[in-house]
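Student: below: sequence and its predicted model.
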Amino acid sequence: MTTPIMSESEVRAAVERELPGVRADLERLVRIPGIAFDGFDHSHVERSAEAVAELLRGCGLDVEIVRSGGQPAVIGRKAAPPGAPTVLLYAHHDVQPVGDLSLWQSDPFEPVERDGRLYGRGAADDKAGVMAHVAALRAYGDRLPVGVVLFIEGEEEYGSDSLERLLEEHRDEIASDVIVIADSGNWDVGVPALTTSLRGIVNLFVEVRTLEQAVHSGMFGGPVPDALTTLVRLLATLHTDAGDVAVEGLIGRDGATVDYPEERIRAEAGVVEGVEFIGTGRLTDRLWTKPAVSVLGIDAPATGEAPNALVPSAKAKISVRLAPGDDPKRAYEALRTHLEKHVPWGAQVTVTIEHDGSPCVIDASGPMFDAARSAFRTAWDGTDPVDIGVGGSIPFIATFQEMFPQAAILVTGVEDPHARAHGPNESLHLGEFARVCLAEALLLGKVAEVARD
């Protein structure tokens, strides 16, 4: 006999009951500085994985900590009731480095509430994603209407280098009918969203050399080019005068349908007064469906330490976001060709890749997507969810698409435009977090209902 699915009122009451404990456990996770980047203490990533494993065991799941040459991931499983589908719930427990501590208003690893937001590194990205899954599981307890597999990654912020190997090694264990990836965001506070496209990424380094060693700028400046000026001129070739990407061969397309007002982007990005936007076309296309090139850093003498000498070599890190439909390997070759072609004055140039990842487009149609929209609409008190693109990258979604082509992939998240993920003073809107937890719990019930119909 089929177990009755909890009613909407029962789910609401259960989620509300669990939220205080969920928040307390979220704060405990935020206190663990689990940074997977080189140069950081990775014992904290181990601690973070253990803490997540403990949370999942508390939900009655069979749990193991796994790795494949990288940082630890956590897999938790609970078998489906007879005839019910299985849902994979993804999030990640590692976090970004904090950067300049002086820019934080409070300790990044000591969660603090201010004006309805919980501040701390990972509070939004993505430990709240982990805890949204936990909240849904706790709400159902022993009445879970579907099977679940939780896959909580430990190096997403560092590029997910070992994720594909992990997925291959555990493919049979994690095979699911629906995949919920809780690592994106909503359209605004009070407006939920499903992410249906994401850009890909190519990060690379370009180094130019003009001299064997530094030489006196007065004695040789004039005919002899310094490497820093050479690098600046080379980087300037990446954009047209209007600010469009000038690299031949990168794909860009139109097609975003959501209106994103200029004033809102300026406010959310913190654009300084008087600064103009770059590029042409609709703003949503520039953000979601066209390539973007950014210079993330330059290795050269600091101004306070620079002698009066011509710089012999200079190096920049470039990040390129690729439009949906582009291929990162081909895009890297286009970038390398451009840089080698446009380097001025015969300088030596070396281009090396750091990492890449594929863009993706999701066909957000079908009964499981309808179920998600219905759950969101209920959790946000009748507000319809918006289908959005995201300018950022989650490359492994393409891997999930290739490995599980029959699964419906729902990209959700806890962030809002003011979350400041990856930046100082990252925060989570606690009211929105409560809605996310309710929406996910309702979604699990609706997925079970779809399977029974």
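Tutor: On my side now, so go ahead. Residues are numbered from 1 along each chain as shown.

Student: going by C-alpha atoms from here, please, whenever you check contacts or count neighbours.
Tutor: OK.

Student: okay but Leu211 is in contact with Gly346, surely?
Tutor: No - applying Cα atoms under 8 Å, one finds Leu211 not in contact with Gly346, separated by 11.5 Å.

Student: who's more crowded, these two?
Tutor: Legend: neighbour count by other Cα atoms under 10 Å for Leu211 and Gly346, higher for Leu211 (17 against 14).

Student: check which helix or strand that one maps to.
Tutor: Secondary structure assignment for Leu211, by DSSP states H and E: no helix or strand.

Student: ok, the residue nearest to it when sequence neighbours are not counted - contacts?
Tutor: The shortest distance from Leu211 to any residue other than its chain neighbours is 4.5 Å, reached at Pro312 (Cα to Cα, 6 or more residues apart in numbering). Applying Cα atoms under 8 Å, 6 or more residues apart in numbering to Pro312 gives the contacts 209-214, 226-227.

Student: mind giving me the PyMOL select for these, buried ones only?
Tutor: Those of those that count as buried under 16 or more other Cα atoms under 10 Å are selected in PyMOL with:
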select buried, resi 209+210+211+214+226+227
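
Student: out of the contacts of Pro312, who's nearest Asp38?
Tutor: Checking those against Asp38 with Cα to Cα, the nearest one is Arg209 at 26.7 Å.

Student: if I look at that closest one, how far off is Ala347?
Tutor: 6 Å (Cα to Cα, to the nearest Å).

Student: please enumerate the shared neighbours of those two.
Tutor: Joint contacts of Arg209 and Ala347 (Cα under 8 Å, 6+ apart) are Ala227.

Student: now do the same contact list for Trp355.
Tutor: Quick fix: residue 355 reads His, not Trp. Neighbours of His355 in contact, by Cα under 8 Å, 6+ apart: 159, 201-204.

Student: and it, which of the three is it?
Tutor: Assigned by DSSP: H, G, I helix; E, B strand; the rest coil, the conformation of His355 is strand.

Student: structure two is appended below for comparative analysis:
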Amino acid sequence: MTGPVSTTDLRARLAELLPGVRSDLEALVRIQSVSADPDRLDQVEVSARATADLFAAEGVDVQIVRAFDGAPPAVIGEKKGPAGAPTVLLYAHHDVQPENDHAEWDSAPYEPTERNGRLYGRGVADDKGGIMTHVAALRMLGDELPVTVRLFIEGEEEVASATLPQLLEKYVDELRSDVIVIADSGNWDIGVPALTTSLRGLVRVNVEVRTLTHAVHQGMWGGLVPDALITLSRLIASLHDDAGQVAVAGLHSGPAADVDYPEERLRAESGVAEGVQWVGSGPAVERLWTQPALSVIGLDAPKVDGSSNTLIPSARARLALRTAPGETSENALACLKAHLEKHVPWGAQLTVDVVDTGEPIALDVNGPAYDAARSAFAEAWDGTAPVDMGVGGSIPFIAEFLETFPQAAVLVTGVEDPDTRAHGPNEGLHLAEFEKVLLAEALLLRNLGA
């Protein structure tokens, strides 16, 4: 190796390789690798094989692995760099969210379609775009790869990474690295890159209240016996104060990065209906990134059409609590349960069942790996320095990586932008920004090797 490959050369290689990268991305998107759908688990297998083949073509020694027989498939591998070079683990996931109602999509969800500079399709950004970012970086560097690359492409991220701890334990030596690049996040705006430095955690519970042993006539018993839906509604209402701030005592909050999020941009990107006011208090980025947020995401209740004059004996809701960096899921769950027990009205029977939990993350953003990343991003975006960005959502598996590899520097990057609509209809990838992301990762690997 005569020296680090130049930025000019990498740009030229990217221009030559870009059509093939896009073609390979579109082929991945056509695979319906919905890990939450038992009827499409065969497609998750197809996706794992296609992913493995892409990396094998770039000289990566790959294998498809599982935590145990019948577990979802992950792809791991290694491509050696020069002796003594740093080791970099590249992470992404090849499973995708369900597409849900096809009628809400402007084009078929599994047929990649370009409109106005965006490529639309389920998984095009989350996270098959992340896979192709890694593939493209290896293609651009080729035999001039200045680091040893290790690979971990997961197949169950969209169903809470249930077997990830066993996989990390089983393959710890094959995955151990100096730097971990997790390509499953996004950038601050079109034209403005970002490094994700904090993420909220998640606690989800099912809450049920029961006021009757069986349904009874509303006309005969209404006014004396509480119905379960009114009871549950009052309990849910207690979770926030009049300003919409979460009213559960004991939850952690903290400051956020000093980033301006203009009002007009907030309204455009959130899709909030005209005239609706914000809830909570404090800077918008704190409410989105470093304060708890609590929502009802599911409700079991009789439909309006066909309903009868009957007192409902029991009602159930699913609550999703996003927890701030610095919180623990154990404390958050205890605080939420204590609040529900204290505020359940009229002596109703209360049941709280935990669905799942995930820890919040606050990353140490200092050191040579972050210096290398910031330099790479500024070059790829023609002098625009990256923003240190929080994310209100959760990537719980990052905590598993931090626990398993405590000495590694963790960089959270990705291809998304504020209008990506990951998990929703019309998920899209901004193609011009995607090109910058591809260049940035190749520059990052070059910088880490130097």
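Tutor: That came through, no problem. The shown structure was predicted, so the numbers you read here are calculated from the model rather than taken from an experiment.

Student: that older thread, format the contacts of Pro312 of the first structure as a markdown table; extra columns: distance to Thr378 of the first structure.
Tutor: Putting the contacts of Pro312 of the first structure into a markdown table (distance: Cα to Cα, whole Å) gives the following:
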| residue | distance to Thr378 of the first structure |
| --- | --- |
| Arg209 | 60 |
| Thr210 | 63 |
| Leu211 | 65 |
| Glu212 | 66 |
| Gln213 | 66 |
| Ala214 | 65 |
| Asp226 | 62 |
| Ala227 | 59 |
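
Student: what about the second structure, which of the contacts of Pro312 of the first structure hold up?
Tutor: Mapped onto the second structure and checked by both residues aligned by TM-score structural alignment, their matches' Cα atoms under 8 Å, the contacts of Pro312 of the first structure keep the contacts 209-214, 226-227.

Student: so what's Leu14 of the second structure up against?
Tutor: Leu14 of the second structure neighbours (Cα under 8 Å, 6+ apart): 136, 140, 438-439.

Student: just give me the neighbour total for Gly154 of the first structure.
Tutor: 29.

Student: return the residue of the second structure aligned against it.
Tutor: In the superposition onto the second structure, Gly154 of the first structure corresponds to Gly155 when matched by TM-score structural alignment.

Student: can you give me the strands for the stretch 101-250 of the second structure?
Tutor: Here the stretch 101-250 of the second structure has its strands, by DSSP state E, counting those that start in this stretch, at 113-115, 118-120, 148-154, 179-183, 194-199, 201-210, 216-217.

Student: relative to Gln406 of the first structure, how far out is Val112 of the first structure?
Tutor: Computed as Cα to Cα, the Val112 of the first structure to Gln406 of the first structure distance reads 42 Å.

Student: looking at the two now, which is surrounded by more residues?
Tutor: Val112 (16 against 11).

Student: my read is that Phe434 of the second structure contacts Val415, right?
Tutor: Yes - using Cα under 8 Å, Phe434 of the second structure is in contact with Val415, at 6.0 Å.

Student: between the two, who's got more neighbours?
Tutor: Val415 (29 against 22).

Student: count the neighbours of the nearest residue to that one once chain neighbours are set aside for me.
Tutor: Among residues not flanking Val415 of the second structure along the chain, Gly186 sits closest, at 5.1 Å (Cα to Cα, 6+ apart). Applying other Cα under 10 Å, we find 24 other residues in the vicinity of Gly186 of the second structure.

Student: wait, doesn't Gly186 of the second structure sit right on Gly414?
Tutor: Yes - under the criterion of Cα under 8 Å, Gly186 of the second structure is in contact with Gly414, at a separation of 4.4 Å.

Student: circling back: any idea which of the contacts of Pro312 of the first structure is the one closest to Gly76 of the first structure?
Tutor: The nearest member of the contacts of Pro312 of the first structure to Gly76 of the first structure, counting by Cα to Cα, is Arg209 at 50.9 Å.

Student: measure the closest one to Met219 of the first structure for me?
Tutor: 19 Å.

Student: which residues in the second structure form helices?
Tutor: Here the second structure has its helices, by DSSP state H, at 7-29, 41-56, 128-141, 164-170, 172-175, 218-221, 228-237, 263-270, 284-289, 329-343, 368-380, 397-404, 431-449.

Student: to Asn309 of the second structure, which of the ones you listed lies closest?
Tutor: helix 218-221 (5.3 Å).

Student: circling back to that earlier point, would JSON lines of the contacts of His355 of the first structure with neighbour count be doable?
Tutor: Below are the contacts of His355 of the first structure laid out as JSON lines (neighbours: other Cα atoms under 10 Å):
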{"residue": "Gly159", "neighbour count": "17"}
{"residue": "Ile201", "neighbour count": "29"}
{"residue": "Val202", "neighbour count": "22"}
{"residue": "Asn203", "neighbour count": "21"}
{"residue": "Leu204", "neighbour count": "20"}
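
Student: in JSON lines: the residues you listed, plus distance to Glu168 of the first structure.
Tutor: Listed next are the contacts of His355 of the first structure as JSON lines, based on distance: Cα to Cα, whole Å:
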{"residue": "Gly159", "distance to Glu168 of the first structure": "17"}
{"residue": "Ile201", "distance to Glu168 of the first structure": "22"}
{"residue": "Val202", "distance to Glu168 of the first structure": "23"}
{"residue": "Asn203", "distance to Glu168 of the first structure": "25"}
{"residue": "Leu204", "distance to Glu168 of the first structure": "27"}
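
Student: what is the most widely separated pair among those?
Tutor: Maximum distance among the contacts of His355 of the first structure (Cα to Cα): 13.3 Å, for Gly159 and Leu204.

Student: in stretch 179-196 of the first structure, what's buried?
Tutor: So for stretch 179-196 of the first structure, counting by 16+ other Cα under 10 Å, buried means 179-187, 191-196.

Student: I misspoke; the intended subject was stretch 274-282 of the first structure.
Tutor: Gly279.
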